[in-house]
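need coordinates for the below:
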Amino acid sequence: MTRGSSGGQPAVLVQPAVLVLEDGRAFRGRAYGAVGETFGEAVFSTGMTGYQETLTDPSYHRQVVVMTAPHVGNTGVNDEDPESARIWVSGYVVRDPARKPSNWRSRRSLDEELVAQGVVGISGVDTRALTRHLRERGAMRVGIFSGNAIADEGTLLARVRQAPQMTGADLSAEVATKEAYVVPAIGTKRFTVAAVDLGIKGMTPHRMAERGIEVHVLPATATLEEVYAVQPDGVFFSNGPGDPSTADHPVALMRGVLERSTPLFGICFGNQILGRALGFGTYKLKYGHRGINQPVQDRT
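Sure thing, here's the model as predicted:
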């Protein structure tokens, strides 16, 4: 994947851009963020707010996110809301970017942040039509090209189809912490949790800490011995990117935790790991659900 391959220069002048899906459909617009080219899996997010959390969520590694909300960037970018130390999306697709951010916590515009981190995006796209296309055809590979990266659509389509697919991608180790660290309990310590980082969001251990939990965040490659070295009252498996069918080490680790009957819990990718650890298989949803509100139904 190449991000900002033309040097990541800001789109000072309005430069053309084109988005090409692997099934051949193309959408033309304007460069947004860094100018260059990028590839990934096209997915959409239905969140009307919280774009900063989406951008910095490691679960979006190697994905090009299409925002269904028409106006993006209204509140700018602050230094309090990131879920990790960097933007993880491969590319960003919006309809109407804010011309000027307006929020008391804003420190810079979203466009400036995308340029600074070399994230290639496109604006002026009919995101409603694009989202409907993905809902009908399913998530697929996509490329965004702007500036000197633009060529004839046949050439661009061939390059998109050469990009790696998400199926079979083992990505958790690419986004997880390399070294263990501790998020101390806020106030009186009540419990200790070992959190296996498969692409954890920063707010997750913080919310645990607010409830009196000391969280030991461990790399995705952690061993069973390293998990129990922290003497956990519970073990947590985080969210993360990639195909759970490839996550053999986390599955084996969770089976070891199950054998010891330690309380465990997980979210997103971690919950899929639990299914595999219990002997079930996984399959890729047509386009998944990516938004702020997740519908939950009490089946009991």
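
could you use CA atoms for every contact and neighbour count after this?
OK.

SS state for the spatially most distant residue from the centre of the chain?
Farthest-out residue of the chain from its mean C-alpha position, per CA atoms, centre = their mean: residue 188, at 32.8 Å. When classified by DSSP: H, G, I helix; E, B strand; the rest coil, residue 188 comes out as coil.

list the contacts of it.
The contact partners of residue 188, by CA atoms under 8 Å, 6 or more residues apart in numbering, come to residue 212.

to check against the first, give me the structure of this:
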Amino acid sequence: MKYKQRKKALILLADGTIFYGKSIGKEGSAFGEVCFNTGTTGYQEIFTDPSYYGQLMVTTNAHIGNYGTKEADVESDSVKIAGLICKNFSFEYSRPGADMSLEDFFEKHNTLAISDVDTRALVSYIRDNGAMNAVISTEVDKIDELKAQLAEVPSMVGLELSSKVSTKEPYYFGDENATYKIAALDLGIKKNILRNLAARDAYIKVFPYNSKFEDLEAFNPDGYFLSNGPGDPEPLSDAIALAKEIISRDKPLFGICLGHQVIALANGISTYKMHHGHRGINHPVMNLVTGKGEITSQNHGFAINREETEAHNDIEITHVHLNDDTVAGIKMKNKNCFSVQYHPEAGPGPNDAVYLFDQFIENIQK
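As a prediction, the model looks like this:
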């Protein structure tokens, strides 16, 4: 590879802390909440996951880009992270099945990325001080201007982002002659969720984030699904009202991540912003129903209130996160409804939890 002259770049955190690195190619600035993912693989799926919309992603794996990108591995139609921060960026790749380099992929999607950053120090800082807004920039001589712009970026608390990533019009996925019909609310849905449902003999109609119950009901579905997505769940008043309506009619309902939080809010359980969230592909979860442990893929910065969940007469906690005892799954005792705070479809990650899709189909069959 020919040597390229690369511009100096920086990360400026909301509290004024600065880390330095080098630009990958694209110049300029990108703003968002800085967070980190500990996965050792699956960077393309992470970058295209709608749940990461508006976030500057720090990857803790030392090498990013070494196996290029492949069209089949995307989780949505575009890169959703606000920008990438990494240690070593591979301009060359060695994967026979790859379509293009990560550099070209970022250029195609107009994504700002910086490397040669001390990511260990940066991640340690986030772990100690919490996730916060930040800017990555090649304009290293404009610190005061960047600080002023950064001060204008809204906090993730109270921020509704599903409208930024949800489909504008309903669409279908799977075989129209499948046994089951599922109405899915797109709060920022991943393609691998749709693949998993379709693989279980389901035909899915995907609806915009603010759809009403009547819209979904007109499809005459056998079950309802609330997807993952970005931002604070509390502003999603339409989705919360929809969940309440589905629950009141005792229709089969399954929620993942943001969908899980929406189901909790529909039951009067509050949510809160976590200190730095869970993002990675090796998070340990205990299934309290089976007594078995699961290694899971996770990506969330909000969680549901455990004390309120335990005190709720109609809710049973089914899964807990073993690192911090946060609620990782619930089910309603008197309704056909359950949800989890992690990604059973993985993409990337292990397949320990794919049984949850089977459980949803079994609930529909009942």
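
what's the TM-score for these two chains?
Remark: TM-score between the superposed chains equals 0.92 [TM-score structural alignment, normalised by the length of structure 1]; 287 aligned residues with a CA RMSD of 1.5 Å.

check contacts around the residue mapped onto residue 115 of structure 2 from structure 1.
Applying TM-score structural alignment, one finds that residue 115 of structure 2 aligns to residue 123 in structure 1. Neighbour list for residue 123 of structure 1: 29, 30, 31, 32, 93, 94, 95, 96, 97 [criterion: CA under 8 Å, 6+ apart].

just residue 330 of structure 2 next, same as before
Going by CA under 8 Å, 6+ apart, residue 330 of structure 2 touches 315, 316, 317, 318, 319, 338, 339, 340.

neighbours around the fifth one, how many?
Pointing back at residue 319 of structure 2 there. As a burial measure, residue 319 of structure 2 scores 26 neighbours (other CA atoms under 10 Å).

separation between it and residue 189 of structure 2?
Computed as CA to CA, to the nearest Å, the residue 319 of structure 2 to residue 189 of structure 2 distance reads 22 Å.

same deal with the last one?
For residue 340 of structure 2, the distance to residue 189 of structure 2 (CA to CA) stands at 15 Å.

who's more crowded, the two?
Ranked by neighbour count (other CA under 10 Å), residue 340 of structure 2 and residue 189 place residue 189 first, with 29 against 25.

all helices of the stretch 1-150 of structure 2, in order?
Along the stretch 1-150 of structure 2, the segments classed as helices by DSSP state H, counting those that start in this stretch run 43-47, 102-108, 119-129, 143-151.

winner for burial among those?
Among the helices of the stretch 1-150 of structure 2, the stretch with the highest mean neighbour count (mean count of other CA atoms under 10 Å) is helix 43-47, at a mean of 24.

now it: which residue numbers in structure 1?
Mapped onto structure 1 using TM-score structural alignment, helix 43-47 of structure 2 spans residues 51-55.

and the contacts of that stretch?
The list of residues contacting stretch 51-55 of structure 1 from outside it, by CA under 8 Å, 6+ apart, reads 60, 72, 73, 77, 81, 82, 83, 87, 88, 89.

would you format those residues as CSV with neighbour count included?
CSV is the format used below for the contacts of stretch 51-55 of structure 1 (neighbours: other CA atoms under 10 Å):
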residue, neighbour count
60, 24
72, 23
73, 21
77, 23
81, 15
82, 21
83, 19
87, 23
88, 21
89, 22
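
so which of the residues you listed sit within strands?
In strands, judged by DSSP state E, the following of these are found: residue 72.
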